[in-house]
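[1] Sequence and predicted structure below; questions after.
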Amino acid sequence: MLDRLNEAMDHIERHIAADIDIEVLARIAHTSPYHFRRMFATLAGIPLSEYVRRRRLTLAAGEVLAERRSLLDVAVTYGYGSGETFARAFRAVHGVGPAEARRSGVALTSQPRMTFHLTVEGSTPMEFRIVDKAEFRLLGYRTEVPIVHEGHNEAIAEFTASIGTERLARLKPLSDQEPEGIVSAVEPLDGSQRSEGSLAEFLQGVVSSATAPDGVAERVVPAGTWAVFRSEGEPPEAAQYIWRDVFGQWFPSNAYRSVPGPEILSAQPTGDGTRMNYELWLPVEHTG
């Protein structure tokens, strides 16, 4: 998978001045456009569109500084229809306009070309199972939160506190299937972006076959296949590392890809309560 992903990166580099077709990239990587965007954002830390924009303007900056062509010629070469739109995009990345950069020789920002490599870590296998699950409902309380890859998520903490233990306790008896008990579910709002700070829908509640009581949100989830991963550790990093390892290691080496849908996390305290047992449910499909 990583070899095919790097072939897609080569394609981006060869066509950086043109429109990049996500369908073509997905075919090169032997996956879906959704999964390609999702995996790229997770591995690279920025959305694909932002990487392409930064690379395009990095190469454009080299031509601006070389002073061999007019600024308008450089703008047109890299897909900008006018000098004004090129100047705005250039300033957004480099902090100065192209004319100013050419005059003063100020320091500009460079986006290196990305390649992906597999890093082998430790000797502990990743525990997972594949589950075919009938249609179910997520019942609970929901809001929008920014994605935080590592460390405390203040928005989630504040929202969870605002729900209160009593309201969650009233929902718990409606939990009638896996994953059991109170769970949280997240779903990036643009369907594929996973960059730091991008928005996701967050729901805290239960997985159930019942309909939602008054005042409780309901999300009907269609039947499908789920990859289920287990981990134990200190919150919140242990939970966040599951996502990192699944997208960075498991997907590239297994014949599955992610599909749109909620990502459900069950967290149960263990021992003295300083550590948690986590179970992460991700909607997937087989690539075979």
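    All right, it came through fine.

[2] When you work out contacts or count neighbours from here on, use the C-alpha atoms and nothing else.
    Fine.

[3] Go through stretch 177-185 and flag the buried ones.
    Residues 179, 181-185 are the ones in stretch 177-185 that count as buried (16 or more other Cα atoms under 10 Å).

[4] And stretch 206-221, by the same measure?
    Here stretch 206-221 shows 206-209, 211-212, 217-218 as buried, counting by 16+ other Cα under 10 Å.

[5] Looking at these, which one is closest to His15?
    Of all the buried residues of stretch 206-221, Glu218 has the smallest distance to His15: 43.9 Å, by Cα to Cα.

[6] Leu139 is in contact with Ala212, correct?
    Yes: with contact defined as Cα atoms under 8 Å, Ala212 counts as touching Leu139 (5.9 Å).

[7] put this beside the first:
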Amino acid sequence: MDWVKHLNEVINYIEKNLTDEISYDLISKIAGCSVYNFQRMFSYIADKPLSEYIRYRRLTMAAFDLLNSSDRIIDIALKYGYESQDAFSRAFKNFHGVLPSSVRTGIVQLKSCPKLSFQISIRGENQMNYQVEQWPAFKVMGILNSISTSTAFEDVPSIWENAWKDGTMKRFIENFPDYRPAGFLGIAVGGKWGNSEEMDYIIAVTSHVDVPECKHAPVLEGMTEFSYPSATWVVINADGELPKAVQDIYREFYSEWLPNSGYKLANLPVIECYLQENRQELWIAVEVD
């Protein structure tokens, strides 16, 4: 799958529809993967969520309209999808640092978010240790937490901290059978990476793997079991200090490994496996293109 081509086609689609509704479902079709997976990939390659990129591009073009046209501010606001002039003015000031009205009354400094263009980067700076495995269906047991998408990066560390305090992690340690995916699992589900107000985050351990010799661990009281189908997984070593070690691997995987691999992303959540002493694994499901 030509990831670079598909990424640039998505960017072109966004560019043509900055003044219209942008369909995340259509973006998914252009990209050839789920909305969830595309937005995860985009956020690591572009260093910003897709929703933020779209908002910044609209505010960039709105500034050009203010400079180069005599259109009313309310008309420009409506043009770029804002329901009121007040909402547009707040967003404009948050991005540019000035109110839209001041653009026409004096010399002001404005920001610009340029249109992105993607190219394959093969730097070879770091060696990514991975293996591609066909893994049978498996189940995990754990606790699902519904959190706000906008505060996910702040909420997730608190979820882990609370799990240690309230005894959840102790129960895992005393009862889990140490199946693969191994260690304590962090699984983010839904949220559309900024295009939904809520998402789910699961803290879990593997409770069963669908092979004859595997005994199904009983689900602990107060926990829920979640099932995942047989799939091909890229299992990547992400050892090192958190969160940098995991973030660096995500960026390398999406920007370098995946575009050159001949695989496309499968519609399954990414699983982060936390072992001991700064040892981590990432399980990312893929399909042959």
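    Cool, the structure landed. This is a predicted model, so every value here is computed, not measured.

[8] And the TM-score between them?
    In this superposition the chains share a TM-score of 0.77, using TM-score structural alignment, normalised by the length of the first structure; 270 aligned residues with a Cα RMSD of 3.2 Å.

[9] coming back round to it: keep only those of the buried residues of stretch 177-185 of the first structure that are in strands.
    183-185 (DSSP state E).

[10] For the residue nearest the centre of the second structure, what is the enclosing helix or strand?
    For the second structure, the residue nearest the mean C-alpha position is Arg40 (2.6 Å; Cα atoms, centre = their mean). Using DSSP states H and E, the secondary-structure element containing Arg40 of the second structure is helix 35-46.

[11] Which elements pack onto that helix?
    Helices and strands touching helix 35-46 of the second structure, by 3 or more Cα pairs under 8 Å, 6 or more residues apart in numbering; DSSP states H and E, are helix 24-31, helix 50-68, helix 244-252.

[12] Which parts of the last one count as buried, going by neighbours?
    Put plainly, it is helix 244-252 of the second structure. Quick answer for helix 244-252 of the second structure (16+ other Cα under 10 Å): 245-246, 249-252.

[13] is it possible to export these to a markdown table including distance to Ser51 of the second structure?
    Putting the buried residues of helix 244-252 of the second structure into a markdown table (distance: Cα to Cα, whole Å) gives the following:
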| residue | distance to Ser51 of the second structure |
| --- | --- |
| Ala245 | 25 |
| Val246 | 23 |
| Ile249 | 23 |
| Tyr250 | 19 |
| Arg251 | 18 |
| Glu252 | 22 |
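
[14] Could you single out the nearest of the residues you listed to Ile147 of the second structure?
    Distances from Ile147 of the second structure to these, taken by Cα to Cα, are shortest for Val246, at 21.0 Å.

[15] Go ahead and confirm Thr42 of the first structure touches Arg194.
    Yes: shown here, Thr42 of the first structure and Arg194 form a contact pair, counting by Cα under 8 Å, at 5.8 Å.

[16] Could you report the distance from the residue in the second structure that Ala60 of the first structure lines up against to Ile54 of the second structure?
    For Ala60 of the first structure, the aligned position in the second structure is Ala62, judged by TM-score structural alignment. Using Cα to Cα, to the nearest Å, one obtains 12 Å as the distance from Ala62 of the second structure to Ile54 of the second structure.

[17] so who does His169 of the second structure touch?
    Careful, residue 169 of the second structure is Met and not His. Ala163 (Cα atoms under 8 Å, 6 or more residues apart in numbering).

[18] I'd like the distance between it and Gly240 of the second structure.
    21 Å.

[19] Quick one: map Gln109 of the second structure onto the first structure.
    Gln109 of the second structure maps onto Ala107 in the first structure, by TM-score structural alignment.

[20] what does Leu99 of the second structure give?
    Aligned counterpart of Leu99 of the second structure in the first structure: Gly97 (TM-score structural alignment).

[21] Show the contacting residues for its match.
    Contacts of Gly97 of the first structure (Cα under 8 Å, 6+ apart): 87-88, 90-91.

[22] which residues in the first structure does the helix or strand harbouring Glu133 of the second structure match up with?
    Per DSSP H and E, Glu133 of the second structure falls inside strand 130-135. Alignment of strand 130-135 of the second structure against the first structure: residues 127-132, by TM-score structural alignment.

[23] before we move on, the earlier item: I'd like the helices and strands packed on helix 35-46 of the second structure as TSV, with distance to Tyr274 of the second structure appended.
    As requested, those are exported to TSV (distance: least, Cα to Cα, whole Å):
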stretch	distance to Tyr274 of the second structure
helix 24-31	30
helix 50-68	27
helix 244-252	10
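
[24] So for Gly190 of the second structure, which of those sits nearest?
    Between these, helix 24-31 lies closest to Gly190 of the second structure; by Cα to Cα that is 13.4 Å.

[25] Please enumerate the helices of the stretch 151-289 of the second structure.
    With helices called from DSSP state H, counting those that start in this stretch, the stretch 151-289 of the second structure shows them at 152-165, 168-175, 244-252, 258-261.

[26] what would those look like in CSV with distance to Ala231 of the second structure?
    Listed next are the helices of the stretch 151-289 of the second structure as CSV, based on distance: least, Cα to Cα, whole Å:
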stretch, distance to Ala231 of the second structure
helix 152-165, 26
helix 168-175, 25
helix 244-252, 20
helix 258-261, 17
